[in-house]
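Student: got a predicted model here, sequence first, then my questions.
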Amino acid sequence: MVDIFVAGAIYYNGSYICAGISLWRVIQRDYGSMDGDITKANLMPALDLFYSLILCQGALFVLWGASLIADRSFITSLHRVCKFPKMWGFASVRNYLHHIRSKCWRGAETSMEDRGLVKYAVDLLDSESSQEDYLSGARMLDVFIKVHQVDVRPLILPSSQKVQKLIDTLRWSSSESDREIKELAARIFAHLAFNIDLTQFPGAIRCISSLLGTTQQLYWNNDQQGSSNQSPQSNKLDQQGAGDSQGDLGTTPHQSPQSRFYHLYAKIQKVIILQLNAKIQKCILQGAVKRKNTKNTKGTLDQQGAGDSKGEGDGCNELILQGLTILERLASDQHNCRDICSTPDLIAKIMSPICSDTLIQDINIMPWQDVVNGALRVVYRLIHAPEWTGGRRLAHEISISKQAVSNLEMILDQGNIACQQLQMRAMEIITELTLDSAANLAMETKENLINKQLQIFLNEGTEEDLKVTAGKTLASLSKTTGTFSVCIMSKYNHIVDQLTEILDAKNKAIYRTIAAEILENLCTLHMMDKNHVKNTLLPKVLAEVLASKKKPPSEAPECHVSKASGDIEENPLQDDEENQRPEHNVQINSSELNETQTSMMVLKEALLSLTLVIFDKWIISAEDFDDVAQKVAPGEGEFVAKLKTIVEENCEATANNLRIVKLCGQIAVTMMRRSQYSEHFKDQKFVETLSKASKITCNLESCMLFAGTDGGAKKTARPLLSDLVKEAEALVA
């Protein structure tokens, strides 16, 4: 054993031993006596040369060892910075280092961006790459997207071959060997989905649909014994579906051929939904049981990588969720919505959770709850898509399905905290159905929705996201017709007082904005008490509007510049967490500051709009408005001066600034029409300031007019600011 150890030590350290002996011999130079032997005359120079060569060899070996140590240090540092899992992270970084080194040896001229690790990972997605390289690139990109929030869309989208390869991967089999790469491709494609046009990738919708069919494949693969192993719930649903198909597929002879076809198609689709829903639930239930029986799952992500998962239920559920995420993001484009809804089997898969007659008891299972939430998000996107008639058809189909409407109503009534996401989605969908005149929802359903919205929004203990959703949907309902506003006023007699209290500065800006929008809608429909408006509401609104503050100076550009794609590895050796934390905090604080400024701008816009409605709709008289303005801004011309200050602060070519400036101009024009403050507007040179703002924002207005982006709830393009300037000039003159 000792001999083996000694031999191994000599083998691994032989070069160092030889170099040490040679150095010792060169220093000693005791090569022996020549004794006048001429044959030994060249012995000493030869030995000097021999030992020098060995020393050079040892020096090269030392340099090679130092290079290995430096490489190891670089790989370890970059691996820690990138937060790659240990299982494949070192190998991927090592391959990246070899790739860059080979480029340098070849003398290839590449920029720093081309040498980046993100760019290297994207290049591995090429169709020429091997399966191993493709998997390595997908793994790295998945970590960059999920952990570092790197935007890789500018690097992948210009290459249609890379996108097509990701799409093709979605159709791979769901076997254990291919599941990881399929999940990775699904997550990467979900990151790209907002910018994908399905018309450029024929067959893509079928590949995406296959993600939702993964559950069905696993069900049949795992259930080899056929219907004998089906659960009673599955048998019940299948029998119910068969009964529906046998008892309801008949058509009356008085129907037209088109009506009979539509009737048959709807019933067949219902049977498909019921049967598919049973299969999906069974597979997810199996995955939930496997996770429950697994005790030592902590740390699996770090060891196996972000895309790998144990258990067929987990991987299956992940593919379904990613498929629904992809569809939700694709639905942001109305052309994609048309392609999605023109695929009947895909719509059947999306609608299967909503039409399930066991939905409420099944959502207690978290994996199934996630699937239902994803399906509801897709449905809302499809029916909410603007300027697309297909959404109305889908909304009509949901509204005539008693089971779907019943499920949505029961989700609203769920008091479980875990079901808040589902409550938000159900609230959004029912609101869209309520706003659609073609969807004949029962009045009881509409009243139940409004009652739930009021309870959630006016309750101080409600979770923020749920409260915001309830408030926004309530505001959209109160904006449409007086029927809903009457219902709102009848449900809560003191709702105006409560909404006015929400305007206090102690509340969050988003709550105050929603309250202002609801109050504006009630004022528009003349449902407000004039005394309350004069004595309570208007003073509070004007005080907030006129409390204008200059914007804080912007931070230095170097503190705000976010990392571009591929820059995560520019300084890989700077892995000291203490050194990295200040920069990270600066970026977070900058983001929070920008978000706060934006929310305050939106609040100011809502309050200005409410002020305009109160004055323009004659909620109170001009004299009463003047009394309130004098109390809030005492002094000769002080109200006009503060209104001018708001215009000066918002002379920027952005949509929010443009809306604020226009609201100030509309308030000024309305006041001058009633012969109020005309001299003050003239003395303060308000019209000149408004004209300057018009010149700054005219290009933005032109773009909005051409693009037709003025059809939403917030009117930005009209009235034109130049028209307001002309009218103001005429009134001042």
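Tutor: Noted; the coordinates are in hand. Numbering: from 1, shown residues only.
Student: when you work out contacts or count neighbours from here on, use the C-alpha atoms and nothing else.
Tutor: Fine.
Student: check which residues of the helix or strand containing residue 665 are buried.
Tutor: According to DSSP states H and E, residue 665 maps onto helix 655-673. Applying a neighbour-count criterion of 16 or more other Cα atoms under 10 Å, one finds 655-672 buried in helix 655-673.
Student: tell me which other helices or strands the following helix or strand past that helix touches.
Tutor: Next in sequence after helix 655-673, counting helices and strands by DSSP H and E, comes helix 678-683. Counting contacts by 3 or more Cα pairs under 8 Å, 6 or more residues apart in numbering; DSSP states H and E, helix 678-683 packs against helix 655-673, helix 721-732.
Student: tell me the buried residues in the helix or strand following helix 678-683?
Tutor: Scanning forward in sequence from helix 678-683 by DSSP H and E, the next helix or strand is helix 686-707. Buried residues in helix 686-707, counting neighbours by 16+ other Cα under 10 Å, are found at 686-691, 693-694, 697-698, 700-701, 704.
Student: relative to residue 257, which of those residues is nearest.
Tutor: For those, the residue nearest residue 257 by Cα to Cα is residue 704; the value is 45.7 Å.
Student: on that earlier part again, same list (the helices and strands packed on helix 678-683) but as TSV, adding distance to residue 167.
Tutor: Supplementary listing: those in TSV, determined by distance: least, Cα to Cα, whole Å:
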stretch	distance to residue 167
helix 655-673	36
helix 721-732	47
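Student: name the helix or strand for residue 447, please.
Tutor: Assigned by DSSP H and E, residue 447 falls within helix 443-458.
Student: ok, residues contacting that helix?
Tutor: The list of residues contacting helix 443-458 from outside it, by Cα atoms under 8 Å, 6 or more residues apart in numbering, reads 409, 412-413, 427, 430-431, 434, 462, 466-468, 470-471, 473-474, 487-488, 491, 498.
Student: hold the first one in mind and look at this next one:
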Amino acid sequence: MARLLIAITILFIQQLVFAVILCPLAALYLCGLVITGGISLWRLIRRDYGEVDGGANLQPALNVLYSLALFQGVLFCYRFFSYSAGDGLVSKVVEEYKLDKEGPFRKSVKEYLRQTRNGCAKDPSFIKERNLVTYAVDLMKFESSGSYLSGARILDALLAQSELKEQHSMIAQLIGSASCSQIVEKLLQALDSRSRQDKEIMELAARIVVKLAGEIHLKRFPQGILCISSLLETSQRQPDDDSAPSDEFKSLMKQGLVILDSLAADKHNCSLICEDQSLLFKVMAPISSDMLHLIDHDEWFSVAAASLQVMCRIVTSPGSTGENQTTHGCSSGSGHQKPRKIHQDNGSHPHL
């Protein structure tokens, strides 16, 4: 009983100390500048300083003191409301781009706002020629994987909005410049399925490369074709049973084919693609292998269609290089038998 009474007494004292001392101190710490600003404003309005010796000199001094305290309180309130408005601005940007309000893009925009605010606090000219696009491109120049991922998320989000023509033009101009060649190289390296790249980085890089294919010249990036080709290597692996390939299996192949189709729109890129015989075999593999017939057409249709699209792009490219290379590829091995099978089985997909 005595121990219980002691425990209750100690608990009561702790609560009393918390309520009487700690809570007021916390309130004073958080709102001290607001409180002193309010008191200073009240004293400046009243100007009731009393009658003392030397009052002629004391009154102006008190006016200055209260004015400084009031100014400090105003700055504190401005900074507080500025940060509060910043969260609202971030929400507005995320909503404008129709993205997840609590997703990673929001964190990237919030970090952009924070860095811009801090930079402007040191130098007001910091904001000159700076926007979300230039911020994202600068992030992708860093060696940090976190910064690179954040920049890629922003670019992907902007490129996904077809109505943002001005932003798309700016991104293409920046990425296409010689100073950003390392960014293009990183994007192509991120496509290498043989390396242990983060899945999200690979998917982001694939979507960005598709959108910016017109600004990418493979001649400047000798390893680019190998990285893209690695996405199609799974097409050379025949399944052990009749089970359908995984979604990731098909997604990697389709992404690689779509990227090649976009790059092949440039005649110089198309020539380099045609010169790579092993790459052409991988492009034709989805329709020349037994995969198309071992599994349901519905599951393999999108990949086969993407393969045909790339072949069509190569064959119809200016000059005869594309046609000759594709014809040679189709006539090698057993590949020349498969297009005939596709024609026979395309009842459910007349587009093939």
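Tutor: Happy to help now that I have it. From a predicted model like this one, the values you see are computed outputs, not experimental measurements.
Student: which of the helices and strands packed on helix 678-683 of structure 1 sits closest to residue 532 of structure 1?
Tutor: helix 655-673 (20.9 Å).
Student: for that closest one, name the packing helices and strands.
Tutor: When contacts are defined as 3+ Cα pairs under 8 Å, 6+ apart, helix 655-673 of structure 1 packs onto helix 577-616, helix 638-649, helix 678-683, helix 686-707, helix 721-732.
Student: and residue 222 of structure 1, how many neighbours does it have?
Tutor: 12 (other Cα atoms under 10 Å).
Student: again with the one 10 residues further on
Tutor: Using other Cα under 10 Å, residue 232 of structure 1 is surrounded by 9 other residues.
Student: that one maps to what in structure 2?
Tutor: Using TM-score structural alignment, residue 232 of structure 1 has no partner in structure 2.
Student: figure out which of the helices and strands packed on helix 655-673 of structure 1 is closest to residue 107 of structure 1.
Tutor: Closest among those, using Cα to Cα: helix 577-616, at 33.6 Å.
Student: list the buried ones in the closest one?
Tutor: Using 16+ other Cα under 10 Å as the test for burial, helix 577-616 of structure 1 gives 590, 599-616.
Student: equivalent range in structure 2 for the helix or strand just after that helix?
Tutor: Counting by DSSP H and E, the next helix or strand C-terminal to helix 577-616 of structure 1 is helix 622-632. Per TM-score structural alignment, helix 622-632 of structure 1 has no counterpart in structure 2.
Student: starting at the chain centroid, how far to helix 622-632 of structure 1?
Tutor: Put simply, helix 622-632 of structure 1 sits 45 Å off its chain's centre (Cα atoms, centre = their mean, to the nearest Å).
Student: what's the angle from it to helix 655-673?
Tutor: 120 degrees (axes from the mean of the first three to the mean of the last three Cα atoms, to 10 degrees).
Student: buried residues in helix 622-632 of structure 1?
Tutor: 624-625, 628-629, 632.
Student: same thing with stretch 482-490 of structure 1?
Tutor: For stretch 482-490 of structure 1, the neighbour count (16+ other Cα under 10 Å) marks 482, 484-485, 488 as buried.
Student: ok, stretch 90-106 of structure 2 next?
Tutor: For stretch 90-106 of structure 2, using 16+ other Cα under 10 Å, the buried residues are 90-91, 93-94, 105-106.
Student: which one of these is nearest residue 219 of structure 2?
Tutor: Of all the buried residues of stretch 90-106 of structure 2, residue 105 has the smallest distance to residue 219 of structure 2: 33.1 Å, by Cα to Cα.
Student: which non-adjacent residue is nearest residue 126 of structure 2?
Tutor: residue 120 (5.4 Å; Cα to Cα, 6 or more residues apart in numbering).
Student: can you tell me the helix or strand for that neighbour?
Tutor: Taking DSSP H and E as the definition, residue 120 of structure 2 sits inside helix 104-122.
Student: heading C-terminal from that helix, find the next helix or strand.
Tutor: helix 132-139.
Student: what angle do the helix holding residue 120 of structure 2 and helix 132-139 make?
Tutor: With the same axes, to 10 degrees as the basis, helix 104-122 of structure 2 and helix 132-139 are set at 90 degrees to each other.
Student: tally of neighbours for the closest residue to residue 176 of structure 2 other than its chain neighbours?
Tutor: Residue nearest to residue 176 of structure 2 in three dimensions, not counting chain neighbours: residue 215, with 5.2 Å by Cα to Cα, 6+ apart. Number of residues near residue 215 of structure 2 (other Cα under 10 Å) recorded here: 18.
Student: distance of residue 215 of structure 2 from residue 155 of structure 2?
Tutor: 15 Å (Cα to Cα, to the nearest Å).
Student: which element is the equivalent of residue 253 of structure 2 over in structure 1 on?
Tutor: Matched by TM-score structural alignment, residue 253 of structure 2 corresponds to residue 320 in structure 1. Using DSSP H and E, residue 320 of structure 1 sits in helix 312-330.
Student: surely residue 139 of structure 1 and residue 185 touch.
Tutor: No. Checked against Cα atoms under 8 Å, the pair residue 139 of structure 1 and residue 185 is beyond contact range at 9.1 Å.
Student: number of nearby residues for the nearest residue to residue 76 of structure 2 once chain neighbours are set aside?
Tutor: Sequence neighbours aside, residue 33 is the residue nearest to residue 76 of structure 2 in space, at 6.8 Å (criterion: Cα to Cα, 6+ apart). Using other Cα under 10 Å, residue 33 of structure 2 is surrounded by 20 other residues.
Student: let me see the contact set for residue 33 of structure 2.
Tutor: 69, 72-73, 76 are the contacts of residue 33 of structure 2 under Cα under 8 Å, 6+ apart.
Student: counterpart of residue 384 of structure 1 in structure 2?
Tutor: The equivalent of residue 384 of structure 1 in structure 2 is residue 316 (alignment by TM-score structural alignment).
Student: burial of that match, as a residue count?
Tutor: Per other Cα under 10 Å, the neighbour tally for residue 316 of structure 2 reads 12.
Student: one more: residue 24 of structure 1?
Tutor: By other Cα under 10 Å, neighbour count at residue 24 of structure 1 equals 12.
Student: and it? What does it align with in structure 2?
Tutor: By TM-score structural alignment, residue 24 of structure 1 lines up with residue 42.
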